[in-house]
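Asker: Sharing a model that was predicted from the sequence below.
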Amino acid sequence: MNTLTAKTTAQVRAKDVRFTGDTLRVQLSDGREIRLQMDDIPWLQWLARATPKQRANWSLEPGGYAIYWDDLDDGIEVCHLLDSQPIA
């Protein structure tokens, strides 16, 4: 078990979500930002196909551990975002 990853994941939370074209941008509580090209990630195709209105209707789960899109009835946990992409 990698305790360093688990500890970092437990502490970092989502603060804000933005979209730039086909890029999902998630601002983290420690000041870093995750940028993901949705079209390039198979498990984000549901979000890539969403309308701008559907993408805009997101909320943070309590504590910021996940982002949820009510219109799409789906969400993403921050730990999965951290595992999928280098953080800029």
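Answerer: Structure's in. What do you need? What you are looking at is a predicted structure, and each value in this text was computed from that prediction instead of being measured. Residues are numbered from 1 along each chain as shown.

Asker: CA atoms for contacts and neighbours, from now on please.
Answerer: OK.

Asker: hmm, who's touching the longest helix along the chain?
Answerer: In the chain, taking DSSP state H as the definition, the longest helix is helix 3-11. Under the criterion Cα atoms under 8 Å, 6 or more residues apart in numbering, residues 78-79, 82 lie in contact with helix 3-11.

Asker: ok, structure two:
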Amino acid sequence: MDGRRIAVPLAWYPRLLGAMPDQRARWEIAGAGYGIHWPDLDEDLSTEGLLRGARAPGGSGRWVGARSVG
């Protein structure tokens, strides 16, 4: 983990978009920095996918703020 921040449109990830803010706020680093896990939502996103701008099927649009991961 190098401390960089990543910001992506929240609408790219429909499960996160449909979640309550407190559910989105409860995340953890997974796999020594290889991903992010939201236990309340059973959602996992890879760091590589976020850096590549990979979207979940059916997502587009609204931006979520950047958050430090390291």
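Answerer: Now that the structure is in, tell me what you want to look at. Here the structure is a predicted model, which is why all the values come from computation and not from measurement.

Asker: Tell me how they score on TM after superposing.
Answerer: The TM-score (TM-score structural alignment, normalised by the length of structure 2) is 0.66; 54 aligned residues with a Cα RMSD of 1.6 Å.

Asker: how about the helices in structure 1?
Answerer: So, for structure 1 - with DSSP H - the helices run 3-11, 45-48, 52-56, 78-84.

Asker: what about the first one, distance to the chain center?
Answerer: What that stands for is helix 3-11 of structure 1. Distance of helix 3-11 of structure 1 from its chain centroid, counting by Cα atoms, centre = their mean, to the nearest Å, is 16 Å.

Asker: whereabouts in structure 2 does that helix align?
Answerer: Alignment note (TM-score structural alignment): helix 3-11 of structure 1 is unmatched in structure 2.

Asker: Quickly note the distance from the spatially most central residue of structure 2 to A7 of structure 2.
Answerer: Centroid check for structure 2 by Cα atoms, centre = their mean gives L45 as the closest residue, at 5.8 Å. Separation of L45 of structure 2 from A7 of structure 2 (Cα to Cα, to the nearest Å): 13 Å.

Asker: W46 of structure 1 matches what in structure 2?
Answerer: Under TM-score structural alignment, W46 of structure 1 pairs with R15 in structure 2.

Asker: what residues are up against its match?
Answerer: Contacts of R15 of structure 2 (Cα under 8 Å, 6+ apart): 41, 43.

Asker: just to revisit the earlier point, go through the contacts of helix 3-11 of structure 1 and name the one nearest S59 of structure 1.
Answerer: V78 (12.9 Å; Cα to Cα).

Asker: Surely the closest one is in contact with Y65?
Answerer: Yes. Applying Cα atoms under 8 Å as the test, V78 of structure 1 and Y65 come out as touching, 5.6 Å apart.
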